[in-house]
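> need coordinates for the following:
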Amino acid sequence: MSSGKPWIALSPVFTWSTMCAGRVTGRQIWARTSHSTKSAPSASNVTKVAKYIAGAVGTCPEVANLAVARGPSKEEVTRMISKEEYSFLLKEGGVNRYDGTRAASNSPTEDRYIHGAFPSPWKDGKKWMAWGVLDDHAGWQTADLLEKQLVPFVRHGLDQIKSPSEQVSDEKVSDTIKKAFVHLDDSILKTAVEASQGNLPLQDKLANLAPAFAGSGDSRAVLGQKNAEGKWEAITLSIDQTGDNQEEIARLKKEHPGEEGIVAGGRVLGIMVSRAFGDSRWKWPVDLQKDLKKKFDGPSILTPKYKILTTPYLTAEPVVTSTKIDPSKPSFLIMATDGLWDNLSSQQADDLVVKWIERSTTLSKGLAEPKYEPYDFTKYEWREEFDEKRTTVQDGNAAVHLVRNALGGNHH
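Below you'll find the model as predicted:
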């Protein structure tokens, strides 16, 4: 949320999803046959395999040799990553502009996003801005509910803490946001249990259970800001709450003393995140889960693979940070789900937005986008990681720009 100084916000939402807002004053793909015996294959078997492959190729007269199917064209890629793009110019809450997009990796997409302005809870006539990127897993229902209810829950809490003459500390705001998150998650879980035990039609019971069975978590926010020397620097505003986070590991050990194996391989009882909405399998007692599994064919129970003794193991309580924005320094904010951060580091994403800002200025001077040779998948091994040499700036939307480069830049 923002209550004041000018800046730009960028938000990729990945499934993929991205949002961007701010202030500016072959894998190598191959076919392989495998023949496994205790001894080397005979010459006759090798000949048979060779004839089989030759025959298969021979049935496709237009294909001279085994080849990888052509990927989408540049135009098709642009259509896919910009289908849900949006961009707003405004002067609310210190924000000049924000961009966003969502590029789905499955259908229906599980991710959701929140953006917009609302009246300041301090009743001072100002507007606050709110953004959110919601990364669902095991379904879309939790993120769908959060898209509608998260900001109202937070707003309601903030509305209760200030009188006209009261100064509110950052700590009090932080505590209020934490309580709102936990209250909403408790409501999701409580509503699901009550619905399962009530007299509602089966369809309504399942609709109330779905947000508790699914889960939402695993996103990151990064601030880009010019320092006193005029150089851009990336400031990570959130810490990934996963089984790789040493502070989270220590917290879980403290909350569940004597329980071994809660965190293993960077996962909490098999799940990547350590804080999330929903995900009832990590929060409800085993007996309740067994009952719901039997009645409604709910998710698989974690036992006996994992030893479940003292639920809950996950929490929806967020780690809240507060950052003051210097209005004299150009700045932007990137918010995205893990689809982006699995391919880009915070610094790489920051650098890409800086290139987008600088290139926008260059394009206004009539300079053309550099040309790149087509990517040859037969010569190189394609890797799922960012390659700075393939960076391209060709999109008017900063969030689309981030998605394009995270997915390969000029690799078409």
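> please make it C-alpha for all contacts and neighbour counts, starting now.
Will do.
> pretty sure Ser360 sits in a strand.
No. Ser360 sits outside any strand when classified using DSSP: H, G, I helix; E, B strand; the rest coil, being helix.
> mind giving me the packing neighbours of the biggest helix by length in the chain?
For the chain, the helix reaching the highest residue count under DSSP state H is reported as helix 170-197. Packing contacts for helix 170-197, counted by 3 or more Cα pairs under 8 Å, 6 or more residues apart in numbering; DSSP states H and E, involve helix 141-159, helix 202-213, strand 277-278.
> got the angle for it vs helix 141-159?
130 degrees (axes from the mean of the first three to the mean of the last three Cα atoms, to 10 degrees).
> buried residues in helix 170-197?
Under the neighbour-count criterion of 16 or more other Cα atoms under 10 Å, helix 170-197 has 173-186, 188-189, 191-193, 195-196 buried.
> to check against the first, give me the structure of this:
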Amino acid sequence: MTIQVVSLSPASHDDNRNALEEVRDFATTDMDRGGPERWTYRVLNEPTLTQELSRLSCPKSWRTGVDAVTFQPCQSYHSRSQDRYAVEEWPMPGGTWVFTGVFDGHMNGDTSELAARKFPSHLRQALEPRIRTAGPRPPNPESISEIIAQAIIQFDDLIISRFLNVLPESYRANLHNVNPSHIRQLINDKARGGQCYMRTAQAMGGTTALITLTDPRRENLWVANLGDCQAVLGSRDSSGRWSASLINSLHNGSNPQEVRRIRSEHPGEPDCVRCERVAGFLAPTRALGDAWLKLPATYTYQVFHNIEADWIARHDIRACVPRLLTPPYVSNQPDIFHRRLRPPSGHGGAVDGFLILCSDGLQDMYDGLSEQRMADEWVGVIGREIDANPRGSRGRVNLAMSLLRDALGGNDTRLVSRNLTVEMEERWVDDTTIVVQRLL
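The predicted structure follows:
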């Protein structure tokens, strides 16, 4: 056997310099994990850094003073974001109402996608007759709160009823005796259009829902919550100092009140909450969807367990089934908050300046801070931007983007670069969605 030797000329000075140029802007990090493993990231300078942040967060703004971003820097298919949001402006008698909503999906993104696309119109259809009936008089705040609550419950009921209608009545009447192969053929119908698959996926998956309404005169704010997204009101006193008010409590297994509620509804079931998760699986305690934690367990092991999807963790689902004794374990009953807003008076008094909505990914970026400290930080960031860029000034700043930038590292360009460009196959930050509504 003849061995061929290839001769290479020594690298020139220019070759060495070019090689150094190629790696100069790269660094490595342990992602604050403290272990031996290192990941490479690219150090970006301005304006490239802000441009990359904008590309990954898709900032949007509305004429009514709402800014939004939604962010997941890991670009792998399995790490695609399950967050969704909706912003709508509803012209009605008396002026334009503003709707905003953040929906943090879990298990899949199908339920949050459905909620973001369909719930706003569902609520509007319920609300509009009440507004028209009120005429020139402002509607009663309690009646609006009731409409919002009922719309959320009805929407969740609709998700589950659409799924149940996939199954023939004969199946539902004797579900535990139905041949699983018949169910698999029925619900895994992507080759036939996928309607049964999608209804099953939307019911099995779930989403939190944080929803707000403001009236045309910006005198009233309604906030409705299912799950662990957060609403924060930023207010400014007569001296110009900003302060933060947490509007809603979080519905998850870390909230002792929620744990007590679930245990009281399921006495004698120690695993109804396990490791701060519903049935040892789900962190949010209230949500849209999650039908497998709301319907009898037969639906889980006969139907949901047979869906063909890359997002289902069959082993985890099987482990939970013996714990599902007396459903429902996840609630669709929202908390509703009404707040009378303080507009500018011209006399220098306190005013409510803006509202922040966010999914729990933003909270995770401020890990270690109390909820109030976290809210104070957020309001400080937005308040400084508003003071520096009042509404109507040229080159309006996207306030949601400003808050996301602070969460990712602020003025620390290396830290922000790391959080944007680190080369990891798994997600290194949770899905993060921020909606900021100016009230001034």
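> where does the TM-score land?
For these two chains in superposition, a TM-score of 0.69 is obtained (TM-score structural alignment, normalised by the length of the first structure); 315 aligned residues with a Cα RMSD of 2.9 Å.
> related to what we said a few turns ago, which of the helices and strands packed on helix 170-197 of the first structure is buried the deepest?
Highest mean neighbour count among those (mean count of other Cα atoms under 10 Å): strand 277-278, with a mean of 30.
> and it, which stretch of the second structure?
Mapped onto the second structure using TM-score structural alignment, strand 277-278 of the first structure spans residues 288-289.
> mean offset of the longest helix of the first structure relative to the second structure (after superposition)
Following superposition, helix 170-197 of the first structure is found to deviate from the second structure by 1.5 Å on average (mean Cα distance after the TM-score superposition for the first structure).
> quick one: map Ala244 of the second structure onto the first structure.
So, by TM-score structural alignment, Ala244 of the second structure is matched to Ala234.
> what does Gln257 of the second structure give?
Checking TM-score structural alignment: Gln257 of the second structure goes with Glu247.
> measure that match to Ile239 of the first structure for me?
Computed as Cα to Cα, to the nearest Å, the Glu247 of the first structure to Ile239 of the first structure distance reads 10 Å.
> more crowded one of these two?
Neighbours were counted for Glu247 of the first structure and for Ile239 using other Cα atoms under 10 Å; Ile239 has more, 15 against 12.
> that one contacts Val222, correct?
No. Assessed by Cα atoms under 8 Å, Ile239 of the first structure is found out of contact with Val222, at 9.9 Å.
> the helices in the second structure, which residues?
13-24, 48-57, 110-134, 141-164, 169-173, 180-187, 195-204, 256-265, 297-302, 314-320, 360-365, 371-388, 399-408, 413-421.
> residues contacting Pro318 of the first structure?
Taking Cα atoms under 8 Å, 6 or more residues apart in numbering, we find Pro318 of the first structure in contact with Lys178, Phe181, Arg275.
> for those residues, give me JSON lines that also has distance to His115 of the first structure.
Compiled in JSON lines, the contacts of Pro318 of the first structure are given as follows (distance: Cα to Cα, whole Å):
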{"residue": "Lys178", "distance to His115 of the first structure": "20"}
{"residue": "Phe181", "distance to His115 of the first structure": "17"}
{"residue": "Arg275", "distance to His115 of the first structure": "22"}
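> for those, which ones persist in the second structure?
Cross-checking these against the second structure gives Lys178, Phe181, Arg275 as conserved contacts, using both residues aligned by TM-score structural alignment, their matches' Cα atoms under 8 Å.
> so what's the residue count around the last one?
Going back to what we said before, that points to Arg275 of the first structure. 24.
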